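Chemist: structural data only, the sequence is not supplied:
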């Protein structure tokens, strides 16, 4: 085992949400091992922690069966080269951050050669693709779990895991300051604000942004004073601007470079793509309409492996439809507009939802960086 000065970990996070999780994880690791060196693949938050990224994170940010197939050769080539380099340079530990389709196979290959591996977070085997548990067992020495029921589920299949809380629960304040967020974005304190979050992947933006902007145009017909903000990754701005221009809402939607948390803090309601962002919206205590649309064949394949009636994390964690989900053919601009406006006319329902989200926030709050470091130290010592 290396000394603290010599410790070198490899991490791979495949998209913006994984970069956020990995950045918080690195807070704990670098507090435990101040001289830690990190290599792998990551985004801006990981780079800010000193990660040496061997490929751009955007190369891995692809979702959906058909979309992955289109990029399979390139992604498989990156994984093959990455594995070879890791085996040559042999970091003390490999941590796969989310991106299970990429990371679990990589982890299994490294672990079979004797490298210690950790996976953060537990793949959603409780929601869909239960068959993935066998792959997790082969891939990970330990799984860092962000939901409290996951370690027992893993243990039942012979996989070690630790509940570390959800990192976002400590980043997002229990009582977000809407006024400060609006001031920072130049929005009036008394405006009605809708946040549009069509996703962080190019494939998501391609399928959802036009629908979201068309829904905004529909809402403006009913409420011309509405204000819209849309956080967009800078690399997708040109594509998004073109979609906005064609939507009928051009000039009425403020495009933000990132700043999704500011948008969620400032808004009254959000129209949002299914994914980690829906949990962020819940932690900001914001009512939402969850939407998703993807390649039709990818959708049919996913439906076959879905184990629960919900796809949005707030609904999965609540075990009921506390917010509406409009998926695939149901995600029409008119339906999205109607469901979003309904929240603005239901203050009592909104207050009840905010109370439920506050209780969820408390359940997910833990000292995540320290608990992650504790679990990883045990793996290194084991």
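Modeler: Sure, I can see it. Everything numeric in this text was worked out from a predicted model, so none of it was measured.
Chemist: contacts, neighbours, all on C-alpha from now
Modeler: Will do.
Chemist: now the helices for the stretch 201-350 of the chain?
Modeler: 202-222, 237-245, 260-266, 276-283, 296-304, 313-318, 333-344, 347-364 (DSSP state H, counting those that start in this stretch).
Chemist: do you know which of those helices lies nearest residue 163?
Modeler: Closest to residue 163 of the helices of the stretch 201-350 of the chain, according to Cα to Cα: helix 347-364, at 9.7 Å.
Chemist: which elements pack onto the closest one?
Modeler: If you count contacts as 3 or more Cα pairs under 8 Å, 6 or more residues apart in numbering; DSSP states H and E, helix 347-364 packs onto helix 167-171, helix 276-283.
Chemist: residue 254: which of the ones you listed is closest?
Modeler: helix 276-283 (18.6 Å).
Chemist: which stretches of the stretch 51-200 of the chain form helices?
Modeler: 65-70, 72-89, 100-112, 133-139, 150-155, 167-171, 178-185.
Chemist: I'd like these laid out as a markdown table, including distance to residue 302 and mean neighbour count.
Modeler: As requested, those are arranged in a markdown table below (distance: least, Cα to Cα, whole Å; neighbours: other Cα atoms under 10 Å):
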| stretch | distance to residue 302 | mean neighbour count |
| --- | --- | --- |
| helix 65-70 | 8 | 15 |
| helix 72-89 | 18 | 14 |
| helix 100-112 | 14 | 19 |
| helix 133-139 | 17 | 19 |
| helix 150-155 | 22 | 18 |
| helix 167-171 | 27 | 19 |
| helix 178-185 | 37 | 16 |
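Chemist: returning to what we had before: how about JSON lines for the helices and strands packed on helix 347-364, with distance to residue 28 added?
Modeler: Formatted as JSON lines, the helices and strands packed on helix 347-364 follow (distance: least, Cα to Cα, whole Å):
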{"stretch": "helix 167-171", "distance to residue 28": "11"}
{"stretch": "helix 276-283", "distance to residue 28": "21"}
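Chemist: returning to that earlier point: okay, the helices of the stretch 51-200 of the chain in a markdown table with distance to residue 303 next?
Modeler: As requested, the helices of the stretch 51-200 of the chain are exported to a markdown table (distance: least, Cα to Cα, whole Å):
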| stretch | distance to residue 303 |
| --- | --- |
| helix 65-70 | 12 |
| helix 72-89 | 22 |
| helix 100-112 | 17 |
| helix 133-139 | 18 |
| helix 150-155 | 22 |
| helix 167-171 | 28 |
| helix 178-185 | 37 |
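Chemist: so for residue 231, which of these sits nearest?
Modeler: Nearest to residue 231, of all the helices of the stretch 51-200 of the chain, is helix 178-185, at 11.4 Å by Cα to Cα.
Chemist: and that closest one, what does it pack onto?
Modeler: Of the remaining helices and strands, those touching helix 178-185 by 3+ Cα pairs under 8 Å, 6+ apart are helix 260-266.
Chemist: and residue 66, which of the helices and strands packed on helix 347-364 is closest to it?
Modeler: That would be helix 276-283 among those, by Cα to Cα, at 21.4 Å.
Chemist: try it against this one:
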């Protein structure tokens, strides 16, 4: 049927993958408990990771009728390239946990669907291999995610390698001077499974498994990072775009503007850092207002449907990113699972646009949304 995500064939209707939640449930059946906890849990009391998704529920879409939407166009631009719709794969590390092909499978899926991918510095494959995989069905844009490292020479060499391989932007993860309090990792003594390395850092599996995830991160990253030090230094060594990932306030948005950054990703690290910070959909409007069109504003965190994407765009995000759904797709069926995930988001997003009378991304505005009020009537934005 045209426009409908193609489910994985099955004799049991309960196993059909028709939405991202179906994909999550299917993935959980395959993942070892410790791996599932690492991927799907947040920090401390799990408040932010929960609200990242549930916060979307208070926004309602205002559907419109009798509008010709037969030529509705979901395409947009990201990093100067036309994309099929406003969704990309976030820099989610250790994708080999979910499938042996890990980031290679994700890059191939992004290539086939015409969407961008951000490469985690904790990828299980080197940058050149991930980039090459992204050429399989047509060239796509890659961003390179980075932390501020204690070893400045290592950080510079990774950035230069990313640029040499054709990456377009740096996503500087700025919300992680230290790791958040992750009880599940401590209880499980989580360590990257045997056989998986971090080639971008030059770490083999033996080195990785000698330390806990928490200890290795603390030994690697620099908690003395600062706006004044990091952004000018990055500008001095690369021509790639510089994006700050992990912004949830107007104050930090204004800092990014003042420092001449190219964009921000409104993100709380998937609820894995400081528990109790705002859901990203709730932080988005103040960041958009502070940016005032001077820098690009993207968002990630808790997006689980095409309607969630629509709401984020209506609130001012130019582009959306997802992380955990990558692992669910990989766990289900590798590259094909990630393609299914992306296609599911795409078709849901397009149908939401059409049912709201929107023929293009520019038609999606705050007027498309309302907010549920406790005293009764829906409040328009």
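Modeler: Everything's here; your move. Quick caveat, the model's predicted, so the values are computed rather than measured.
Chemist: TM-score for the pair, please.
Modeler: Superposed pair, TM-score by TM-score structural alignment, normalised by the length of the second structure: 0.26. Supporting alignment: 158 aligned residues with a Cα RMSD of 6.7 Å.
Chemist: coming back round to it: out of the helices of the stretch 201-350 of the first structure, which one sits most buried?
Modeler: Of all these, helix 260-266 carries the top mean neighbour count, a mean of 25, counting by mean count of other Cα atoms under 10 Å.
Chemist: ok, residues contacting that helix?
Modeler: Outside helix 260-266 of the first structure, the residues within contact range by Cα atoms under 8 Å, 6 or more residues apart in numbering are 176-182, 185, 193, 195, 197, 229-232, 270, 280-281, 284, 286.
Chemist: could I get the buried residue list for the helix or strand hosting residue 282 of the second structure?
Modeler: In this structure, residue 282 of the second structure sits in helix 280-291 according to DSSP states H and E. Judged by neighbour count using 16 or more other Cα atoms under 10 Å, the buried positions of helix 280-291 of the second structure are 280-288, 290-291.
Chemist: my guess is residue 214 of the first structure meets residue 333, correct?
Modeler: Yes: here residue 214 of the first structure reaches residue 333: they are 5.5 Å apart, a contact under Cα atoms under 8 Å.
Chemist: circling back: the helix holding residue 282 of the second structure packs against which elements?
Modeler: Other elements packing on helix 280-291 of the second structure under the criterion 3+ Cα pairs under 8 Å, 6+ apart are helix 250-258, strand 263-266, strand 296-300.
Chemist: so how far is residue 220 of the first structure from residue 374 of the first structure?
Modeler: As judged by Cα to Cα, to the nearest Å, residue 374 of the first structure and residue 220 of the first structure stand 51 Å apart.
Chemist: scratch that, residue 255 of the first structure is what I was asking about
Modeler: Taken as Cα to Cα, the span from residue 255 of the first structure to residue 220 of the first structure is 17 Å.
Chemist: one more: residue 298 of the first structure?
Modeler: 33 Å.
Chemist: so which bits of the strand ranked longest in the second structure are buried?
Modeler: Of all segments of type strand in the second structure, defined using DSSP state E, the longest is strand 241-247. Going by neighbour count (16+ other Cα under 10 Å), the buried part of strand 241-247 of the second structure is 241-247.
Chemist: what is the end-to-end distance of stretch 82-96 of the first structure?
Modeler: Stretch 82-96 of the first structure stretches 12 Å from its first residue to its last (Cα to Cα).
Chemist: and what of stretch 318-327 of the first structure?
Modeler: Using Cα to Cα, the two ends of stretch 318-327 of the first structure sit 19 Å apart.
Chemist: repeat that for stretch 168-181 of the first structure.
Modeler: 18 Å.
Chemist: repeat that for stretch 28-39 of the second structure.
Modeler: One end of stretch 28-39 of the second structure sits 10 Å from the other (Cα to Cα).
Chemist: residue 370 of the first structure sits in which helix or strand?
Modeler: Going by DSSP H and E, residue 370 of the first structure is part of helix 368-381.
Chemist: oh, I was asking about residue 38 of the second structure
Modeler: Going by DSSP H and E, residue 38 of the second structure is part of helix 33-40.
Chemist: which SSE is immediately downstream of that helix?
Modeler: helix 47-54.
Chemist: how near is residue 308 of the second structure to residue 40 of the second structure?
Modeler: In this view, residue 308 of the second structure and residue 40 of the second structure are 19 Å apart by Cα to Cα.
Chemist: try residue 370 of the second structure
Modeler: With distances taken as Cα to Cα, residue 370 of the second structure is found 30 Å from residue 40 of the second structure.
Chemist: surely residue 213 of the first structure meets residue 242?
Modeler: No: Residue 213 of the first structure is not in contact with residue 242 according to Cα under 8 Å; the separation is 11.0 Å.
Chemist: how many neighbours does residue 371 of the second structure have?
Modeler: As a burial measure, residue 371 of the second structure scores 16 neighbours (other Cα atoms under 10 Å).
Chemist: so what's residue 239 of the first structure up against?
Modeler: Here residue 239 of the first structure is in contact with no residues (criterion: Cα under 8 Å, 6+ apart).
Chemist: from the buried residues of helix 280-291 of the second structure, which is closest to residue 232 of the second structure?
Modeler: Nearest to residue 232 of the second structure, judged by Cα to Cα, of the buried residues of helix 280-291 of the second structure is residue 291 at 19.8 Å.
Chemist: looks like the closest one contacts residue 255 (just checking).
Modeler: No: the pair residue 291 of the second structure / residue 255 is not scored as a contact, 9.8 Å apart, by Cα under 8 Å.
Chemist: now do the helices in the stretch 101-250 of the second structure.
Modeler: 102-113, 127-133, 152-164, 183-188, 205-209, 213-220, 227-237, 250-258.
Chemist: whoops, I mixed them up, the stretch 251-381 of the second structure
Modeler: Listed in chain order, the helices of the stretch 251-381 of the second structure (DSSP H, counting those that start in this stretch) span 280-291, 306-314, 324-355.
Chemist: specify the angle between the last one and helix 306-314 in degrees.
Modeler: Interaxial angle, helix 324-355 of the second structure versus helix 306-314 (axes from the mean of the first three to the mean of the last three Cα atoms, to 10 degrees): 80 degrees.
Chemist: no more questions from me, cheers.
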